[in-house]
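Participant: Below: sequence and its predicted model.
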Amino acid sequence: MFTEPVLPMSGPRYRSRMTAIGSYVPERILTNAELERMIDTSDEWIVQRTGIRERRIGEPDEFTSRLAIRAVQNMQERYGVALHDVDLLLVCTSTPDFSFPSTACLVQAHFGIEQTFALDLSAACAGFVYGLHVADGMIASGMHRKALVIGADALSKIADYTDRTTCILFGDGAAAVLLERTDDPRSEPAFFSYTAGSDGNGAAHLYRSNTAASLNGAPLRGDGKLVQNGREVYKFAVQTVPKGVAELLAQAGLTTADIDWFLPHSANLRIIESICDKTGIPLERTLHTIELYGNTSAATIGLAMDEAVRMGRFRDGDRLLLFGFGGGFVHGGLLMRWSDLREG
């Protein structure tokens, strides 16, 4: 359910605002035609069930940290932002380079950020929304001033290319945003409504096995690869997200007509269509990257946001509704007021 960030009992209520954005996808394109030669599938079958035509695949040595670094570099090139004073660095990912050190520490080292709170955040495909919420709350508390939030995943590294029901879905990519504190207490909050939840009973329907050999007494499959029960994930998404959207709107006193853009997690076009049908949000106001990038997990919402920025779709004051959902099961939504970014 909706929760306000916990703030100190005294002192100002700080606001955060997004000041820069960047993204990156690998150059290599994996088409449906190529998958036809690898597994028993067809372009028609994939498009009909998922809406996906292509996905981007990293090189063998292109892991999540490199995707994240490239996204931040893209942000720097476009906005000329300084990173030396970033004091909170979150990498939202399900595919870290290592169990430890964190991918956030690898990004911190690459950019030579001397003093920062560096942390990997694991919330699967809801990771980007979770990361924005955590960063906004940390800034609002007064504990941090400048946060770098990155959603990045290299799902091709854990995809099972013998399983035609899952390998057709996933690709690699990253998106990065910079949140900065504004000290003007009269400023409107960029993030003004939040909802989230989890249901660990869904763990068996979407996981990557690691050191554990069983879950609730049942043996795990996959040998380190991603395992998904697509039917159960679909059911979870189309039941949970519309309820979360309704809760967000009720908390803010808004209706779907007040939302300028909807950015759901790009898991599957059929899921998005069902969610739009149940919520009443028109598809023409829904942004996703599913057709050309596939499911890039924690990167999907940031990639869709940056694509809209590049196309000039957002206007100052637009209301954006972000909603992520995925393994856990976890879900999280944010209502965000857009402020125009100024490229350097």
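Facilitator: Noted; the coordinates are in hand.

Participant: Could you use CA atoms for every contact and neighbour count after this?
Facilitator: Noted.

Participant: Show me the helices in the protein, by range?
Facilitator: 32-38, 43-50, 64-79, 103-111, 127-140, 230-252, 269-279, 290-293, 300-310 (DSSP state H).

Participant: Use this one as the comparison:
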Amino acid sequence: MQQMGIAITGSGSAVPVTFLDNQGLSELVETSDEWITTRTGIRQRRLANAADSLAELAAIASHQAIAMAGITPQEIDLILLATSTPDDLFGSACQIQAKLGATRAVAFDLTAACSGFVFGLVTAAQFIRTGVYHNVLLVGADILSRWVDWQDRRTCVLFGDAAGAVVLQANKSDRLLGFELKSDGTQNNCLNLAYNANSTELTPGVCVGQGGFLPITMNGKEVYRFAVQKVPEVIDKALFRANLCVEQVDWLLLHQANQRILDAVAQRLNIPEDKVISNLAYYGNTSAASIPLALDEAVRQGKIKSNDIIAASGFGAGLTWGAAIFQWGR
């Protein structure tokens, strides 16, 4: 079987209407606009309300990506949803399939937290390269506001809600030039959205654990140290696999976690500031949505053009991290 290449041919994004700026947050917890901005670069974040659904946000972003790619939902073979916050614990990808009317597509969720979009990109590419599928919709979406402790100023200042999507298509030339994925479960306790079980006795001697999820907890210093060390390394390895040097990169597209992390990674790689894509000031950390959201904005603003080489990297809970080097367009 002749191996196919892949091209990323469309992008889309969606965010909730409601936003909460730093001034509003300062009325909830002891903080200030200056404190948040200087430490994170975040000025506001979009928040889903109780009536909003992840599947609906994802469907809006998906429609945009499919339209840009110039195909119809019925031509989609596979829908991959990268999320940690599905509407349904059994998965939300099938709900997106139904909302799109993508009747031919198989759909499933993939969870790798803030690395989810990069892990999903590499996963989608394998289905295309082996000739199994030709048109894949990859969605990164999270509604982390559902799981934030709004009295914990270490975490509540960081997170926002969004969805981003891309269409990957079979292509004669392969535009995914190189990648590297990593995991380290020994550091799992640095960033958690943990299940909390209460013991329930069904019959004498037979107990089960039932409960819900606790709010997000994070060791910010450790996550910062991990990201600043590991992300430049994984990008270097992906560039090596792509047979490229850092000077050939047109855009550095990192998971939008913290502006200080973006700046530190760019400095370590010697990538100039004007090549770093950043929109976290307006959206905060949107987990698996952050890379496709920033990508879509940059494409629609005319920053990212056809054939531009993008070094993308996601990093977060797991701990997981990875990088993908790709060219935009066909």
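Facilitator: It's in. The model shown is predicted, which means the values in this text are computed figures rather than measured ones.

Participant: Just name the most buried of the helices of the first structure.
Facilitator: Mean neighbours per residue, mean count of other C-alpha atoms under 10 Å, is largest over the helices of the first structure for helix 127-140, with a mean of 26.

Participant: got TSV for the helices of the first structure, with distance to residue 119 of the first structure too?
Facilitator: Below are the helices of the first structure laid out as TSV (distance: least, C-alpha to C-alpha, whole Å):
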stretch	distance to residue 119 of the first structure
helix 32-38	36
helix 43-50	33
helix 64-79	13
helix 103-111	5
helix 127-140	10
helix 230-252	27
helix 269-279	30
helix 290-293	26
helix 300-310	18
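
Participant: Let me know which of those helices is the nearest to residue 93 of the first structure.
Facilitator: helix 127-140 (6.6 Å; C-alpha to C-alpha).

Participant: just checking, what packs against the closest one?
Facilitator: strand 15-24, strand 88-92, strand 146-154, strand 172-182, strand 319-326, strand 330-337 (3 or more C-alpha pairs under 8 Å, 6 or more residues apart in numbering; DSSP states H and E).

Participant: who wins for proximity to residue 192 of the first structure among these?
Facilitator: strand 330-337 (5.8 Å).

Participant: related to what we said a few turns ago, okay if I get the helices and strands packed on helix 127-140 of the first structure as a markdown table plus mean neighbour count and distance to residue 309 of the first structure?
Facilitator: Output for those, formatted as a markdown table (neighbours: other C-alpha atoms under 10 Å; distance: least, C-alpha to C-alpha, whole Å):
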| stretch | mean neighbour count | distance to residue 309 of the first structure |
| --- | --- | --- |
| strand 15-24 | 24 | 9 |
| strand 88-92 | 28 | 21 |
| strand 146-154 | 32 | 17 |
| strand 172-182 | 27 | 12 |
| strand 319-326 | 26 | 12 |
| strand 330-337 | 25 | 14 |
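
Participant: Can I get these in a markdown table including distance to residue 104 of the first structure?
Facilitator: Listed next are those as a markdown table, based on distance: least, C-alpha to C-alpha, whole Å:
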| stretch | distance to residue 104 of the first structure |
| --- | --- |
| strand 15-24 | 16 |
| strand 88-92 | 5 |
| strand 146-154 | 9 |
| strand 172-182 | 12 |
| strand 319-326 | 21 |
| strand 330-337 | 22 |
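
Participant: Indicate which one of those is closest to residue 257 of the first structure.
Facilitator: strand 319-326 (10.4 Å).

Participant: which bit of the second structure covers that closest one?
Facilitator: Structural correspondence for strand 319-326 of the first structure: residues 309-316 of the second structure, per TM-score structural alignment.

Participant: mean shift between the matching stretch and the first structure?
Facilitator: With mean C-alpha distance after the TM-score superposition for the first structure, stretch 309-316 of the second structure departs from the first structure by a mean of 0.5 Å once superposed.

Participant: Out of the helices of the first structure, flag the one nearest residue 199 of the first structure.
Facilitator: That would be helix 230-252 among the helices of the first structure, by C-alpha to C-alpha, at 9.9 Å.

Participant: average distance between the closest one and the second structure?
Facilitator: Mean deviation for helix 230-252 of the first structure: 1.1 Å (mean C-alpha distance after the TM-score superposition for the first structure).

Participant: how about that helix, which residues of the second structure does it hit?
Facilitator: Counting by TM-score structural alignment, helix 230-252 of the first structure corresponds to 220-242 in the second structure.

Participant: What of stretch 16-32 of the first structure?
Facilitator: Residue span in the second structure matched to stretch 16-32 of the first structure, by TM-score structural alignment: 6-22.

Participant: Residue 130 of the first structure and residue 248 of the first structure, how far apart?
Facilitator: According to C-alpha to C-alpha, to the nearest Å, residue 130 of the first structure stands 15 Å off from residue 248 of the first structure.

Participant: swap that for residue 71 of the first structure, sorry
Facilitator: In terms of C-alpha to C-alpha, residue 71 of the first structure sits 29 Å off from residue 248 of the first structure.
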